[in-house]
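Engineer: Quick one, structure for this:
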Amino acid sequence: MDALDILTDLENVIPYFQPIFSADEQRVIGYEVLGRYQSEGNIVSLGNFFLDDQIPEEYKYEVDLLLVQKALELVLKLEDDISIFLNRDADLLMYGHGEPFLQELLAFEKRGLNLKRIVLEISEGNYKGDFGQLDHLLQYYRTYGIKIAIASIDSDTNYFERIGQLNPEIIKINLQPLKSNAAAASFTDLLFSLSLLARKVGATLLFENIEMSYQLQFAWKNGGRYYQGYYLHPPAEMFIERDILKERLKGKFHEFITYEKKKLEALYSAAEYFQDKIQDILVRNKKAKYEELISLIVKEMDQIAFRMYVCDEDGFQISSNIFKGESGWYSQQEYIQKNWSWRPYFLENIIKMRNDRKGILSDLYSDIETGETIRTFSIPISGNDYLFIDISYQYLFDNDQLL
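Structural biologist: Sure thing, here's the model as predicted:
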């Protein structure tokens, strides 16, 4: 597609709208505006046009502004609680210091468009300008009620730092990496950190490129409030009925909830099973020293655990590690007096166990030494001391509802 063909045939530059659905209402809450070009009966994406470095910024701006104008003309007829997501490349946004674009929005405001409905999806991966000026412009736009969304994770930018600087209302996450098994594990870990950060800054997560049911389930499970993608509805020239997927989404969420409930019940049952097993040994061996006690527990949990040790309530290890290697269990004396209070949730879990006087089964995490995905069962054993039992990946795999 030649850029000149587009620039000399602007009548056939048209906006398409991809609906965005919400988890809480199960209905359309917004549309992302996408650029399309009508050519000989075919509809072609304008993505490559806007990404082409050879095309001057003023030409891109002309086409982009036309798309915005055509889109907002149609938006004026929409219900006034529907948001409109406009993709803005940072360089294009800074064209004319951002003033021409703002004036266009203000012209539509005079015609009844509430600018609080506008969400700017900022893409800044290749931005070479002054970030200070960009940030200043975005804060200026915010004074008109315009919201900011960061478009996607980009390895070329300090993504987490930028979220902290911009405090976006929406963080948009591309689920394309989930298609690759190799990338999925690291993506999940990254997303966990991102969801924590989003919660801290008060941002909403929007998952895009949802093309299959398992991606929708992933988005739902990982705190996504908003969803879009071909699995839900493709981009179209016209708006759709807001409740078109309400029953379908209710059904999918019911499936997800049922599945998660089963997993949570399995985790609860596993924790109760470990609690009863360990408590029985503790009651029958009240006078046993810790090394002897652990050796008794090893016999009971040989096919379940791969590491055990005792810490005091401040996190100092007061027993050696008992570790299961290829040739069986052995003692690692060098771990005595190491401190683990720096680990996430350690002290929080200690207080919870101390108050409840019962054990806790941890979330899934990657073991620092083995690199395997594991869980840890911890339980108060006497006074201010606590036993930690690391559950092997093999056991979790064999009981897959624990994964």
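Engineer: alpha carbons only for contacts and neighbour counts from here, please
Structural biologist: OK.
Engineer: how many neighbours does E62 have?
Structural biologist: Close neighbours of E62, defined as other Cα atoms under 10 Å, add up to 12.
Engineer: doesn't it fall inside a helix?
Structural biologist: Yes - assessed with DSSP: H, G, I helix; E, B strand; the rest coil, E62 lies in a helix.
Engineer: What distance do you get for it to F207?
Structural biologist: According to Cα to Cα, to the nearest Å, E62 and F207 sit 29 Å apart.
Engineer: same check, this time on G325
Structural biologist: The gap separating G325 from F207 is 42 Å, by Cα to Cα.
Engineer: More neighbours: which of those two?
Structural biologist: Just comparing G325 and F207: by other Cα under 10 Å the higher neighbour count belongs to F207, 26 against 10.
Engineer: and after whatever helix or strand the more buried one lives in, which helix or strand comes next?
Structural biologist: Assigned by DSSP states H and E, F207 belongs to strand 204-208. Stepping forward along the backbone from strand 204-208, the first helix or strand reached (DSSP H and E) is helix 213-221.
Engineer: one more to line up against the first:
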Amino acid sequence: MKNSLTLPLSVKSIIPYFQPIIGADQRSVIGYEILGRYVNHESVLSLGSFFHRDSIDIKEKCYVDRWVRTKALEVLKDGSHNQKLFFFNISPDLFTTEEDHFFYEQLHTFQLTSILQPDQVVLEITETDYFMNETLFLSRLEKYRTLGCKIAVDDFGRGFSNLKRVALLKPHILKIDLHIVQKSIESQSHRDILHSLSILSQRIGAQLLFEGIETTQLLETAWKHGAQYYQGYLLAKPSPSPAVTIECTHVFRDQLENMIQKEISALQLKYNFEEKLNHLVKESLPTISLTNDYDQFVEHICRRLPDLCFRVYICDRLGYQISGNHLRDESNKWNVFLKYLNKNWSWRPYFLQNIVAMEVNQKGFLSDVYTDIETSALIQTFSYPVHKDIYLFIDIM
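Structural biologist: I've put the predicted structure just below:
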């Protein structure tokens, strides 16, 4: 049998597979994504191509979709999977009134018989797979939310035009798109996107699940960006029954501890470097009184800065730049550019937060690494309180 499925399918050959999901805090299996598989002799094929093929009638898809969910629920009747989460993929195109009613009644029956509680059920919605009647679909989901089910947005990050829809869904879990995770290994811009998504998840109160974890490098990328849940072949492949434990749990634990130690070491280096910069700038401050000639003040400081410092300027407490940009050129000479005078930088994330932190602690702070807008280089910024309401900023390669 080829990689793509062809009709007619023998429904008896379609079975649910369960792919374990690992929790970072428990370091164990916390749930499973339920996937449809077609078994033909020794071949086990994904139903993905079946559901994405436009030529297949939607009623046929609905029937197979219902079959997979029903068979998955039957597996859970033995009651040995209490407290685990079960992720059911819900396609808005297939979630008709009839399917909605059937599935809701299934879950209600399971709740009454104490086989599966609604708070164990996660409805996984594909962000980019929205049909036209958004209001109707959202109202249907609200019934499940009221019942106690959780909502997850799948493939999050592919369709930023759908951020409004994500806000309307009010998801409990965001599943990060596999392709963004893979590209982040060699792309700073993709790592920045992952960082933004992690901040967004915190703001809306959603947990992060990274899928497609196939290497320890991807595992580390997910952990660095706040993943609470992990899913992928590195940890466990899908199987016909929910695995209570997996062999790679110790690998996850060991890798997690290695990542923690590595991050602690990196933070220690950062803070040691920050202390050196504080001492250096303090010693470099001119003994002359600070007048309105801020560029002369900066020039004096620039003479004593190491080569890794390439741009220096001064801002006031409100974020207005009150000096020019002092830039080091390739010949190690400092040049002054006045076009940034009176620009206001208070809109930058954490600018005012750093101002207050400097005022309270009376010391400088080193930023995280970020991409410079002008040079596209990865840089850090060291900010230092040189006088009341006057702050020095040093950009470092």
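Engineer: what TM-score do we get after superposing?
Structural biologist: After superposition, the two chains reach a TM-score (TM-score structural alignment, normalised by the length of structure 2) of 0.92; 389 aligned residues with a Cα RMSD of 2.0 Å.
Engineer: Sort out which residues of the longest strand along structure 2 are buried, please.
Structural biologist: Counting residues, the longest strand found in structure 2 (DSSP state E) is strand 28-40. Under the neighbour-count criterion of 16 or more other Cα atoms under 10 Å, strand 28-40 of structure 2 has S28, V29, I30, G31, Y32, E33, I34, L35, G36, R37, Y38, V39 buried.
Engineer: Reformat the residues you listed as a markdown table; add distance to H52 of structure 2.
Structural biologist: Putting the buried residues of strand 28-40 of structure 2 into a markdown table (distance: Cα to Cα, whole Å) gives the following:
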| residue | distance to H52 of structure 2 |
| --- | --- |
| S28 | 33 |
| V29 | 30 |
| I30 | 29 |
| G31 | 26 |
| Y32 | 22 |
| E33 | 19 |
| I34 | 17 |
| L35 | 14 |
| G36 | 13 |
| R37 | 14 |
| Y38 | 15 |
| V39 | 19 |
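Engineer: So which residues of structure 1 form helices?
Structural biologist: 3-7, 47-51, 57-75, 90-93, 99-110, 131-142, 159-166, 181-201, 213-221, 246-284, 290-300, 346-356, 393-398 (DSSP state H).
Engineer: so which of those comes closest to E313 of structure 1?
Structural biologist: helix 346-356 (6.3 Å; Cα to Cα).
Engineer: Where in structure 2 does the strand holding F207 of structure 1 fall?
Structural biologist: Matched against structure 2 by TM-score structural alignment, strand 204-208 of structure 1 falls on residues 207-211.
Engineer: Need the contact partners of the matching stretch.
Structural biologist: By Cα atoms under 8 Å, 6 or more residues apart in numbering, the list of residues contacting stretch 207-211 of structure 2 from outside reads 172-178, 181, 198, 201, 222, 226-232.
Engineer: what about 7 Å?
Structural biologist: When contacts are defined by Cα atoms under 7 Å, 6 or more residues apart in numbering, stretch 207-211 of structure 2 is touched by residues 172-176, 178, 201, 222, 226-232.
Engineer: what residue of structure 2 matches up with V119 of structure 1?
Structural biologist: By TM-score structural alignment, V119 of structure 1 lines up with V122.
Engineer: and its match, how many residues sit next to it?
Structural biologist: So V122 of structure 2, with other Cα under 10 Å, has 27 neighbours.
Engineer: So it sits against A152, correct?
Structural biologist: Yes - counting by Cα atoms under 7 Å, V122 of structure 2 does reach A152; the two are 6.5 Å apart.
Engineer: coming back round to it: name all residues that make contact with the match of V119 of structure 1.
Structural biologist: Applying Cα under 7 Å, 6+ apart, the residues near V122 of structure 2 are L85, F86, F87, F88, C149, K150, I151, A152.
Engineer: quick one, what contacts the third one?
Structural biologist: Under the criterion of Cα under 7 Å, 6+ apart, the contact partners of F87 of structure 2 comprise Y32, E33, I34, V121, V122, L123, E124.
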